[in-house]
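Visitor: Provided below for reference: sequence and predicted model.
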Amino acid sequence: MSFAKLGLLPFIIGDANVKTDWVYVDNLVLALILASMGLLDDIPMTGGHPVAAGQPYFISDVRDKEIDYFFHRISNSFEFLRPLLRSLDYDLPTASLTVTHALILGKIFQAIYTLLYPWLNRWWLPQPFILPAEVYKVGVTHYFSFLKAKQELGYVPMVTPREGMAATISYWQDRKRKMLDGPTIYAWLFCVIGMGTLSVQLTYQIQDQCRSSELSVFSSSVRCG
């Protein structure tokens, strides 16, 4: 979101058919509570064995009847975030970048920030633009069934994708009203380059005026002599 605010979200990564599963925080908390309850050994019909002990579970915001809507209409992370970005009046990515090219770019940033490791916690060092892990996160399909969590833990999403997105949009709009957005990175660059150019020009003008004054004083001295 910080990159979108600065106007640094110029492209989407990966194929348009890539599917990414998002989980709203309320559903995540529900799953954690159910999993913690599944660690108890006094649950009926489990034979005294904690059903969730050592078991991995996948969860989702999508209920059974909404799988078709979610899986086919929402193509990837960028499409999922499009309503949120549009509601905040942030620029939407128009170009696309293949996973291969994005990985190359991510590895370049990874190498640069590896060299900058001693200064990673300094305030003046920005976060890397992209890293390989983020490329795999948004450029590769991540979609799993929560059937196991439903059968063993009783997990059923409390919040649907539509409801979760509506709540997320409301949160970010309220946050934007309370916090003034700064200019995009392009405006910053324009100001920095413009001010730098203006400073150089003023410096040259001052130097020229000083030289002219020195020549005038020298000419006056010669005449008096």
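Guide: Received, thanks.

Visitor: hey, let's count contacts and neighbours off CA atoms from now on
Guide: Fine.

Visitor: ranges for the helices of the chain?
Guide: With helices called from DSSP state H, the chain shows them at 2-6, 25-37, 67-73, 77-87, 99-115, 132-139, 147-153, 161-178, 185-224.

Visitor: What lies in contact with the shortest one?
Guide: When you say that, I think you mean helix 2-6. 9, 85, 90-91, 181-186 (CA atoms under 8 Å, 6 or more residues apart in numbering).

Visitor: Inside strands: which ones of those?
Guide: Using DSSP state E, the subset of the contacts of helix 2-6 located in strands is empty.

Visitor: What's the ChimeraX line that selects buried ones from these?
Guide: Entered in ChimeraX, the line below selects the buried ones among these, by 16 or more other CA atoms under 10 Å:
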select :9,85,90,91
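
Visitor: can you list the contacts of helix 2-6 in JSON lines and add distance to residue 117?
Guide: Converted to JSON lines, the contacts of helix 2-6 look like this (distance: CA to CA, whole Å):
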{"residue": "9", "distance to residue 117": "25"}
{"residue": "85", "distance to residue 117": "32"}
{"residue": "90", "distance to residue 117": "32"}
{"residue": "91", "distance to residue 117": "32"}
{"residue": "181", "distance to residue 117": "30"}
{"residue": "182", "distance to residue 117": "28"}
{"residue": "183", "distance to residue 117": "29"}
{"residue": "184", "distance to residue 117": "27"}
{"residue": "185", "distance to residue 117": "24"}
{"residue": "186", "distance to residue 117": "27"}
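
Visitor: Closest to residue 162 out of the contacts of helix 2-6?
Guide: Relative to residue 162, the closest of these is residue 85; by CA to CA it sits at 15.2 Å.

Visitor: next up, a second structure to put side by side with the first:
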Amino acid sequence: MRETDKEVHVITGGGGYPGFCLGKQLIHDGHLVRLLDIREPTTDLLDGMEFIKGDIRKLEDVNKAFTDSSIVYHMASFGMSGRDQLNKKLIDEINIGGTENVIKACYENNIKRLVFTSTYNVVYGGEEIINGDESLPYLSDHKFTDQYSKTKREAEEKVLDVNNTVTSDGHTRLYTCALRLAGVYGPGEQRHIPRIVSYIEQGLTVVIYGAKESKVDFLHVDNLVQGHILAGQALSKHKNQKVAGQVYFLSDGKPINNFEFFRPLFEDLGYTYPKIRLPFNVIFYMAFLIEIIHSIVGRFYNFQPLLTRTEVYKTGITHYFSINKASEELGYKPTVQNDLSQVVKYYQKIGRVKQPKSSKTLKYYFVNLIIFFIIFSIIMSFLPTATGPYMR
């Protein structure tokens, strides 16, 4: 096949870990790949890859990336975790405004297929869900505890609303679908796991919380890539657009306790797995307090909160979803299930193992002081209240 005959696949957010992994597989499958991102990839481009530095908040940047392309994987977003989750203005601009620009650029460039990367959080807001499916309704506005999840719901709705609509040339039709992802992991993941490893190294992960039997889903990057490619293929004309207008949950298909999942990161990097388990509500309200403090001082000192409320209920309350629809309609079949071995090897290779006589940080003592007062408060709440002539 000549280079000019190959399809151009565009990935917004292609400089990030999931997007770049998807791009590598698309190159392997014989396509040309165009990565659009405001940040450059951390690894070298492959032959057939093009990187365009651009901002999805700017329509001209999006149009430049979409020129002469066949399919778009819209993976760019902002505010998924940590302090980014508290920047509501930027979240709105990127997740809603950016998605509107992606849709406009699809119309203007007569794109035929658009796969939107969504999240569990469009239907999950802290209430237990066991083996949920795609029939669950969207979460209502008042149940969201973070702006990211709310804007992802709005963006997903916008993408699905334009399914099977005619583009600017008057005859090309745009077909869309959405993939709702569990927490993504893999060797080299840049968002969640580095933060967890950093907390482990600093001695900040000395407790766990929530019910011991609680379970959540995870998604290995290989499975993420497989799901996106299958969705893109199924949107094509020769597949009769079977998935057009549909949503699909993607995970490893093997729910597990959040803290048990990360146990190898503790033990194989030389650290002690936490033995203290605190009630869920204690940690949730502590996270709420941290968010309040951040809202006051964040404009002067944008510190990284240990946890946000959304992160607490995503890790401490049972919620997992069936992948049957993705399996039946996309042919999705996870090839990796809850396997952190590659991640552990990655951190061992770069020397992130416990060093002897490692020094304790100020954060370590601060967090332990907070934990002491939490445990003390819990104990005191169970003691009888003193009464008598001198007690008022």
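Guide: Nice, thanks for sending it over. Quick caveat: nothing in here was measured; it's all calculated off a predicted structure.

Visitor: picking that back up, using CSV, lay out the helices of structure 1 together with distance to residue 53 of structure 1.
Guide: Compiled in CSV, the helices of structure 1 are given as follows (distance: least, CA to CA, whole Å):
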stretch, distance to residue 53 of structure 1
helix 2-6, 38
helix 25-37, 9
helix 67-73, 28
helix 77-87, 32
helix 99-115, 37
helix 132-139, 27
helix 147-153, 11
helix 161-178, 29
helix 185-224, 49
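
Visitor: quick one, which of those helices is nearest to residue 121 of structure 1?
Guide: helix 99-115 (11.4 Å).

Visitor: Trace the closest one over to structure 2 and give me the residue numbers.
Guide: Mapping helix 99-115 of structure 1 onto structure 2 (TM-score structural alignment) gives residues 280-296.

Visitor: Quick check: buried residues in the matching stretch?
Guide: Buried residues in stretch 280-296 of structure 2, counted by 16+ other CA under 10 Å: 280, 282-284, 286-288, 290-291, 294.

Visitor: swap in stretch 206-221 of structure 2?
Guide: In stretch 206-221 of structure 2, counting by 16+ other CA under 10 Å, buried: 206, 208-210, 214-221.

Visitor: and what of stretch 320-334 of structure 2?
Guide: Neighbour-count burial for stretch 320-334 of structure 2 [16+ other CA under 10 Å]: 320-327, 330, 332-334.

Visitor: For residue 59 of structure 1, which non-adjacent residue is spatially closest?
Guide: Residue nearest to residue 59 of structure 1 in three dimensions, not counting chain neighbours: residue 146, with 4.8 Å by CA to CA, 6 or more residues apart in numbering.

Visitor: how about that neighbour, what's its partner in structure 2?
Guide: By TM-score structural alignment, residue 146 of structure 1 lines up with residue 323.

Visitor: My guess is its match contacts residue 254. True?
Guide: No - contact criterion CA atoms under 8 Å: residue 323 of structure 2 and residue 254 do not qualify, at 9.9 Å.

Visitor: Widest-spaced pair of the contacts of helix 2-6 of structure 1?
Guide: Pairwise distances across those (CA to CA) peak at 18.2 Å, for the pair 85 and 186.

Visitor: Near the closest residue to residue 153 of structure 1 other than its chain neighbours, how many other residues are there?
Guide: The shortest distance from residue 153 of structure 1 to any non-neighbouring residue, by CA to CA, 6+ apart, is to residue 34 (5.8 Å). By other CA atoms under 10 Å, 17 other residues sit near residue 34 of structure 1.

Visitor: ok, now residue 19 of structure 2?
Guide: 25.

Visitor: Where does it sit, in terms of helix or strand?
Guide: Applying DSSP states H and E as the criterion places residue 19 of structure 2 in helix 17-28.
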